[in-house]
Each structure stands twice: as C-alpha cells, then as structure tokens.
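Colleague: can't give you the sequence, but here's the structure:
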C-alpha cells in the first residue's frame, strides 16, 4: 500500500472512529413528534394602553417569546406566527409544561418604585440579569442597569436611604428591600422566596424583555411520549429492513465489489449519525425521512460507479483503468444530483420551520457524508481490492469479461 493510500485509510478510520464514539456516548436530541412534549397556542389580547394589535407588535412579541423559549434550553423548539394574532410554540420533552407556559407568556413588566409609589425604573432600564445567591445562600437574581438606568438607580438609592423600595413584577411585589447605602454602580440583587427554577425563569424573562402585548393561552395540547416511542420503533424497523434488503441486493448482484459498497454505506450511516449527535441536530420524523432519502442517494451513487466500471470492462479496458474511468465518468453525475438536492435542502432550512428545517439539516448532512463515502471511501476500498488481486477483481466486477491486469 502506498503512503498516500495509507494516510487516506488512517484519515477515514479516524473519521469513522470519532463518529462511532459520538454515537455511542451521546444521546440523540429528539423532536416533539418523537419524544413528546407540549403544543401551545398564544393569542394576543388588546388592552387599553396598547390599542390595535398590528403586525409590528406581533413581530416584537414573536421575537421575545422566541428568546424566552431559547433561554429555557429546550431542544428544537418551534415558535411561529399563526394568523394575525396568534403564536404557536412547541416545546419537546419539557418536565413542567405549566411553568414553561407561564415563563413564555407572562408580560414580565419589572418596576422599581419609590416609597411614594412612583415608578422610577422598569425592565427597559436593565442591561443584564443573571442567577445568583443572596447572603443566606438562597436563589436570587443579580441585575445590572444600563448607564441611564444606573443614574436613575443611584438617585433613587441616594434619596431614600433607610426606606423601602418595592420591586414589582407584573404589578405583584416580589421583593421589598431596604436601602442601606447609596448604590452608584447600577448593580443590585432581587431577593425573594424563589426556588432555583423560579429564579432562572425570571432571569429568562428579564433578559428577553417585556412583551409588548399581553398573551393568553388559547390552546394547550400534550403529545405523549408513547406515540413518539412507537414512531421511533416503526421507523427503526423500516430502516433496518430496508437497509438489509439494499445490502443483500448489492452483495448478490455485484458480489464482492457490492460488499465493498455495502461497507462504505455502513461507514456512511455511522458518520451521518455521529455528525448529527456531534452537532446536536434534532431528529424528527421528517428528519428520518431525510436520512432514508440521502441513504438511497448514496446507494444510487455506488450503483452508478459500479455500472460505469462494468461498461469500461466490456470495452476491453484493464481493470485499473476501468475503475478510474468509472469514477471519473460518474463523478459529474453524482455531483450534479447531490448539489441540486443540497440547494433544495438549503431552501427548506432557510424558509422552513421546526420539523421542515430538521428535514433540511438531516438531508444536508446525509448528502455531504454520502459524497464523502462515494468519492473517497468506496474508491479507496476498490483500489486496495484491485491492487491485491486484479484478476479476481475483474471476474467479480464483470463475470466472464476482460480486463485481467492493472
């Protein structure tokens, strides 16, 4: 084996090994349709201080809800508009649906009032909020104001030393601290009877900003994990049966070269699944469809290469030259077919939402992994096989045909 082939072999083995380790050590992120979760429909409610709920208001509300959902750390959430005044939120695999709904739907108007009841600062004056602990080790929220807010806060704490400054969230008192000394740096801490989870959700709300319009929960639908489990089981069975039939066909029709193509296809599946786990891509039912589609295109590419090699052998070319011509002649066709699918997958990812984007991601990863195994791995394995025994390779590739030397 030449040094070039040796390095290529080591590189491919390293890629497959890394993908295999990721696949064995990290769990798959599953979408709502596979692991269950909550489907929520939020509807904007006009209020006297807001007036008409226009498109701009809803776009702001959508952006804030999306930031809040992302702050919850939920895998592959879906946040999208429905009609003029509704927002759809899908939350896969959450443990506490009601608390999540309250977090994403609350108006979250934070107010710092003077002892006389005047609102001096609001959440709009905040720069950041983070989870912290009070002097007794209890969960609290550390906040830092913007420069203008810091000035207001310094004036407030200087003017009312020794007095109570109520802190309200959506009109409800959450903390009533007593000002001991002026605070000129614009940093403070909100203390209350919080659990860690409540404090974390408050941080999410404050960092995302206040909703421009109140949102009410118009619909809540729970997708049970049983349906997702059945979908996974059925998809796995279908995938295993389909892959086994494809592997068997390639082996029976193309014999040992078909077995080499099967080996490359198995490596492709490991690389694809490992890449999905490593990139934390979320697997959905449409994503499984994308995986199956890209696998089919990988098989199609290998069949195209082997048939081109057979054509070259029938023309009387030597087996090594036939292999080179087979890959060279099919490369453009493979690239054209895969690039057009990649363009379609990019469009699905850019314009789609939720599971449609998952389909686009899976299809893109599948196409890239498929081209790698077809162009690099299959060619390397066939080359090694032909170099070891060109006569047998010729007989296997074209029974009874010519081309018995390199």
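Modeller: Now that the structure is in, tell me what you want to look at. Treat the numbers as computed from the prediction; the structure is a model and nothing was measured.

Colleague: use CA for all of it now, contacts and neighbours both
Modeller: OK.

Colleague: OK, contacts around the most centrally placed residue in the chain?
Modeller: Among the residues of the chain, the one closest to the centroid is residue 281, at 3.7 Å (CA atoms, centre = their mean). Counting by CA atoms under 8 Å, 6 or more residues apart in numbering, residue 281 touches 29, 358, 361-362.

Colleague: take the one below as the second:
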C-alpha cells in the first residue's frame, strides 16, 4: 500500500536531480558559463562549469528564435546531364573497341545526344547490337529485367544512309538522375554541416532542383557557402607515362587521355587516362593516420570498389596511378603489387590538420553536382526575441491557469499535481539542454501541449481515486486503486501520441521536427511526473498525516 522500495526512491530522486542540474545553465548568462576573449564568448567552459561532470550547455534556440543563416542552393542538373553524356560517349567507345573491333569515328557529344559514325555500312548492325548493352533498366526496374516494358536509361536511333547511330538519355532516366542528384546533394550537405558541430540545421528539398539550408546561430552565410561548395570528388586513374608534357602543361595526348595538374612542384603535370579505375563513391571510410612518422590518409573501399581496385592493380603492376581530388592529382604512387584488400593510403605531404580535413571531406562524400547559391540572408534575432517573449508569456499564462484549476478542483492533490508539473517542465528543459536539441516556436507549442497532457493524466488518476473513495474504500486503498487502474488509460493515450511524435520526427523537417522533439520528450517526462513522482509525493503526505478522509 503506497510502498516505494529504496531503489525506486533513489531512481525518482536521481532523475529529478539530473533534470535540475541540466536545466540550471538556462538560468545563467552565457558569459558566466564560458570564457570571454576579445568580447567573444568561446566554447571553453569557465569556473564550476569547467568540471567534466557539471552540465554547462543551455537549450539551443532554433532559427525562428535565435536567428542565423538562411540559404537556398540550386543544383546544377545540366552539369550532371553533360557528365552522363560524356561517360556514355566513353562507354560507347570502349564497347566498340572490344574484339572484334568495329571501326568508328570517336563517339562525340552533339547537343543532347551521343553520335557514333560507323566507318563501314556492313558494320552498322554489329555496332547497333554492341551498343544495346549500354542501356540498363531505370532504377534496376525488375519488369525491364524480365523482358517487360520497363523504362530504359538509353534510347537509340539509327540512320543507315549516313551510317550514324544516336544515343540519348531517356526522360525516365533523366528524372531518376535529377531525383538522385538532389537527394545525394542534401545528404552530402547534411554530413558536412554536421561535421562542424553546428546545431540542428534545417536541410530540405525545395522545388525540383533547389535545396534549402537554415543554420541557427550562424551569422556568416558565406562560411556555409564555402563549406557546402567544396566538391571533394576523388577518383583513381592510371598514369600514361608515354605522353611528353611541356612546362605549360601542354602535350599531344592519345584518345581517352588528359593532362591534369598535380600538387607536386617537381612534377606539376601528369597525363592520366580519362576513364577512372575506381570512383570515390566506392569509398566507405577514410581516416587520418601516420606512417613512418608522416601524416597520411588511409581509405577503405566497399566490395564493388575493392573488386575493381584489385583487378586494376593486378593488371597494371609497375605502372603509376593517380589519386585525383577535385581535378588535381594529390598523389601518384607506383603499383608495386596487386592491392586486393580494398584499402590503401594516400601520401601527399600532408600536415596532420590537412590530412584530417581531407578525411572529413571524403567521409562526407562528393557533391554529385555543383551548387549555386540563389538566395542568402542572415535572419536577425530581433524577431526571435519577440517570439521568445510571446512564447514564454503563453507558457506562463497556460501554466498558471492549469495550476489554479488543479488547486481549486483537487485541493491538496492539486498541490502535488502542480509540483509534478513544475518538475515536468524542468525535466523537459534539462533534456533539451543535455541532448542539445533545438527549441523552436513550434517546440514551445509542444511544451504547452505537454503541460495539458500531464495534467490530463493527473485528472484521470484523481477522478479514479474520487470514485473509489465514494464507493466506500479506505483512503489508502482508494489512492492505491486509483493509481493502478488509471495507469493503463494513461499509457494508451501517451503511447499513441508518442508514435505520432516519432512519425513527425522521422518524416518532418525544421519546425515540425522541433515540435516532435519537445512533444516526444514531454510525453516521457509527463508519464514519469504524473504517475511516479506525484504518487511518491502522495505516499509521503499520506504517511506523514494519515488522513481519515481524502477531502474530495
């Protein structure tokens, strides 16, 4: 009967204490918690906050409350289309050079198609059949793979009189390329901004080819533009040592070979095969390490990349291969033997800092296309302060109204409910501070909704206790029965709401996720305070005063 074991008492008090500790920094100015240098507040804790176990972070405010950088990037889809056409022309050239060789002029990109001119009319059918293998089902369409009517990536037309075969990218393939490019751009942007430690950025698709980026607390949009626009595209190419290159980087190159600059002053240019052995998309991990006392970047390929890299190195032992980052050769080691493990190192005269920066960029991945900032502005915090005041006022008014109602309706039990409500809000602030989640204006609405839900749970409990008392049960029995029988209804209501909050968090973005975060945290703290904490306070009161009537 209203018994709490020692471990339950310890758990309840520990949770409340942790909530208070993590919420206290919200009441202390930032310059009291962090070191101030040159009138700028640094991230270095000061005083008592410098102790490792003492929380020093306050709630992060979202863009609508704190201000920050607002940018819109446009994805250069024409660039992706041009790259795909160039690759298609190269693939056509390679396919036609396979034995038996079909003599054609080098496939070239003309407008929005690849043109293949066959030397002899009798080779038209063979060239046509050979090129058909370049088309694949769009998105690995299962229907197309089974010989159905699924869309293909390449469409073919032929002009037998002119001995010309034209290859074009189908509209379905272009749509898939557009969707994939924008989606990949969003993920790369998200990983790069997350690496900086910036809090809760909003990154979402806007229209067909634009990406919205909002970063709370960032006053310099140009910094975000420079971070996002770093291409970080890595490819691996075989070096062609037969090409003679003059001091200006010019030289006669055979088909499929191009000259690239290097970061080695003693060898400023190298000729490499245009077709990459392995693409950086196959990289699964990169990390900065040391070899023979020198900083290097260690990399690891996925299964497909490891297979391609192993095959290329096995067939070209003794040759050099170039590691190209953003069209610049950063290293060109010699293949001393087959590299079959799918891993290797990049040497390039790095410092430890530059090696770490390169590893971060490689892990974040390369942008599939360049991004053009079409809109950039700094959202000031002036409006945010007005909204903070309005939101705070709404929370206070709602809080007071609920407290007055509970006190008037349930007397001493209303006091317990109000104390639990105060602890509930404290726990929410502590959880937001500890998790470093952003509080947005919809998040404040989530806190207000949580207050109502927490009181609703207490109302269910107290009404059940009232019914049991009217049915003639003793005060202790009525309290125990009221709490135990109301629990199932409380859990049902809160679990369904928590599921809705989880869906909003997974599928929503920006303010919607802010609302979902505070609502989800509030549901957990409400169940704890409305059931466990209030029951604990009622048990202490009952044992201290042993009332004969509950006063309902």
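Modeller: Received it, and whenever you're ready, just let me know what you need. Keep in mind the model is a prediction, meaning the values are calculated, not measured.

Colleague: out of the contacts of residue 281 of the first structure, who has the most neighbours?
Modeller: In terms of neighbour count, residue 362 stands highest of these at 29 neighbours, by other CA atoms under 10 Å.

Colleague: Now name the helix or strand holding the aligned residue in the second structure for that residue.
Modeller: Applying TM-score structural alignment, one finds that residue 362 of the first structure aligns to residue 518 in the second structure. Following DSSP states H and E, one finds residue 518 of the second structure within helix 511-527.

Colleague: Show me what that helix is packed against.
Modeller: On a contact count with 3 or more CA pairs under 8 Å, 6 or more residues apart in numbering; DSSP states H and E, helix 511-527 of the second structure meets helix 412-435, strand 438-439, helix 441-470, helix 475-507.

Colleague: correct me, but residue 538 of the second structure touches residue 417?
Modeller: No - with contact defined as CA atoms under 8 Å, residue 538 of the second structure does not count as touching residue 417 (9.8 Å).

Colleague: the more surrounded of the two?
Modeller: Neighbour tally, residue 538 of the second structure and residue 417, criterion other CA under 10 Å: the higher count belongs to residue 417, 31 against 18.

Colleague: now the more buried one: how far from residue 37 of the second structure?
Modeller: 45 Å (CA to CA, to the nearest Å).

Colleague: what sits against residue 335 of the second structure?
Modeller: So residue 335 of the second structure contacts 313, 316-321 (CA under 8 Å, 6+ apart).

Colleague: Restricted to helices, list those.
Modeller: residue 313 (DSSP state H).

Colleague: Can you say which of the contacts of residue 335 of the second structure are buried?
Modeller: 313, 316, 319-321 (16 or more other CA atoms under 10 Å).

Colleague: Now which residue in the second structure aligns to residue 38 of the first structure?
Modeller: For residue 38 of the first structure, the residue aligned by TM-score structural alignment is residue 69.

Colleague: Now name the helix or strand holding its match.
Modeller: strand 68-75.

Colleague: elements contacting that strand?
Modeller: strand 210-216, helix 221-228, strand 371-379.

Colleague: Between helix 441-470 and the helix holding residue 518 of the second structure, find me the angle.
Modeller: 30 degrees (axes from the mean of the first three to the mean of the last three CA atoms, to 10 degrees).

Colleague: what sits up against helix 511-527 of the second structure?
Modeller: 424, 427-428, 431-432, 437-447, 449-451, 453-454, 457, 490-491, 494, 497-498, 501-502, 504-506.

Colleague: hmm, 6 Å instead?
Modeller: The list of residues contacting helix 511-527 of the second structure from outside it, by CA atoms under 6 Å, 6 or more residues apart in numbering, reads 424, 440, 442-443, 446, 450, 454, 498, 501, 504-505.

Colleague: Brilliant, that's me finished.
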